[in-house]
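sequence first, then the predicted structure, then my questions.
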Amino acid sequence: MKYLSILLIFLFLNSCQYFDKKVPSEKELLQKELKSINWKEVDEYPSVADCEKVADKKLRQQCFFQFMTSLIQQKLDIDTLSIMYPELDTISVKVTVFPNAALKFEPQFPSDSVAYNTIKIDSVLRARLVDFPKVNPAIKRGIPVKTQFILPVIIKSKKIK
């Protein structure tokens, strides 16, 4: 019993070092966590119902981009952009997907775009790029986030007979 009490006292005195550790502050923990997050990438990319069944992250992203590009091309095929500007074969469209699943489309013109009536092209794009299917926003750490990307949209030339 004497040895047991000495052993317990010895363990008790040595265990004090475990209680005397410095606990990091809330701000330090927050800063450490914020530095560890990669803000350039999302956990899940935006998606549409047709692409939800794809399991692979990269393939789902590619499916979404192809879906959006082809849908924008279909909506612009019914317009006269290719007739008005035959030299204009591709338009870059900046697509913004907001956390509430709203979409915003902005045409991106090159800096030497004085040959085009950018205001007219912009108004045509805004008029045509409506009524899109529901888009699920991107997810970062379980929270819907805003994402932006630029899609090159090929304007198919129409033959005038």
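Yes, it's here.

going by C-alpha atoms from here, please, whenever you check contacts or count neighbours.
OK.

in this structure, which spans are strands?
For the chain, the strands defined by DSSP state E cover 47-48, 90-97, 103-108, 135-136, 138-140, 143-145, 147-154.

of all these, which one is nearest residue 128?
strand 103-108 (10.4 Å; CA to CA).

okay, now residue 36: neighbour count?
By other CA atoms under 10 Å, the residues close to residue 36 number 9.

swap that for residue 98, sorry
For residue 98, the count of nearby residues is 19 (other CA under 10 Å).

correct me, but it touches residue 145?
Yes. At 6.6 Å, residue 98 counts as touching residue 145 under the criterion of CA atoms under 8 Å.

which neighbours do these two share?
Counting by CA atoms under 8 Å, 6 or more residues apart in numbering, the common neighbours of residue 98 and residue 145 are residue 137.

residue 70 and residue 18: what is the separation?
Counting by CA to CA, to the nearest Å, the gap from residue 70 to residue 18 is 62 Å.

here's the one I want to compare it with:
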Amino acid sequence: MRYLITLLLLCFLTGCNWTASREKKTRELVNEEILSINWEDVDKYPLFEACDETVAKTQQRACFTETFLDHLSNTLQETELVLEGEVNDTVYVDFLMEASGSVSLVAVHGPDNINELVPEFKGHIQQGLDSLPSIKPALKRGIPVKAKFRIPIVLSPQ
């Protein structure tokens, strides 16, 4: 009987140790994997319906950028921006694409007096964003993620 109790006690103590060891090893593997991920880059860029998702990543980016810029450019041309004074400058516009595929205006970087030079500039940009066709979000390891991007807009009196 004493041998049976000793054997059961020994099995119980070593069994608990194995579980803790496996848990620790799993945690270490997960931490190593997380550290190896490049969080500054996505696996697949956001895509419009017109873009082919089977092409290389650089071509996906080019298609997204071209389609986005074409749409925004057409929207700005339709609104006929009114420039107050002589403007010949570049404005950088930051956008955030959510994991849901929606795009929002984050910031406009340019001359300090951009709102005086181009009244309602942000409103025209927002109008272009609101009329964008549907976009598939960027993917990281198969999971939709947020993506931030910046585009230059050249303002000239033409």
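Received, thanks. Since the structure is predicted, the reported quantities are computational estimates derived from the model, not experimental observations.

kindly provide the TM-score of these chains.
Their TM-score after superposition, calculated using TM-score structural alignment, normalised by the length of structure 2, is reported as 0.72; 137 aligned residues with a CA RMSD of 2.6 Å.

picking up where we left off before, higher neighbour count, residue 70 and residue 18 of structure 1?
When neighbours are counted by other CA under 10 Å, residue 70 of structure 1 and residue 18 differ, and residue 70 comes out ahead with 14 against 8.

how much space between that one and residue 63 of structure 1?
Distance, residue 70 of structure 1 to residue 63 of structure 1, by CA to CA: 11 Å.

try residue 136 of structure 1
Distance from residue 136 of structure 1 to residue 63 of structure 1, by CA to CA: 13 Å.

swap in residue 7 of structure 1?
Separation of residue 7 of structure 1 from residue 63 of structure 1 (CA to CA) stands at 67 Å.

which residue of these two possesses the greater neighbour count?
Between residue 7 of structure 1 and residue 63, counted using other CA under 10 Å, the more crowded position is residue 63 (18 against 12).

for the more buried one, give its distance to residue 107 of structure 1.
Distance from residue 63 of structure 1 to residue 107 of structure 1, by CA to CA: 22 Å.

ok, residue 92 of structure 1 next?
Using CA to CA, we find residue 92 of structure 1 at a distance of 6 Å from residue 107 of structure 1.

please name the residues that touch the counterpart of residue 132 of structure 2 in structure 1.
By TM-score structural alignment, residue 132 of structure 2 lines up with residue 132 in structure 1. Residue 132 of structure 1 sits next to no residue when contact means CA under 8 Å, 6+ apart.

tell me how far residue 132 of structure 1 lies from residue 38 of structure 1.
The gap separating residue 132 of structure 1 from residue 38 of structure 1 is 30 Å, by CA to CA.

sketch out the helices for structure 2, chain order is fine.
Counting by DSSP state H, structure 2 has helices at residues 2-36, 57-79, 114-117, 121-130.

out of these, nearest to residue 46 of structure 2?
Closest approach to residue 46 of structure 2 among the helices of structure 2 is made by helix 57-79 (6.6 Å; CA to CA).

which bit of structure 1 covers that closest one?
Aligning helix 57-79 of structure 2 against structure 1 (TM-score structural alignment) gives residues 57-79.

residues in contact with that stretch: which ones?
44-48, 51-52, 54, 125, 128-129, 151-156.

how about a cut-off of 6 Å?
Contacts to stretch 57-79 of structure 1, defined as CA atoms under 6 Å, 6 or more residues apart in numbering, come from residues 45, 47, 51, 54.

buried sites along it?
Neighbour-count burial for stretch 57-79 of structure 1 flags 60-61, 63-65, 67-69, 71-77 (criterion: 16 or more other CA atoms under 10 Å).

stretch 143-153 of structure 2 now?
144-147.

stretch 124-133 of structure 1 too?
Along stretch 124-133 of structure 1, these residues count as buried under the neighbour rule (16+ other CA under 10 Å): 125, 128-129.
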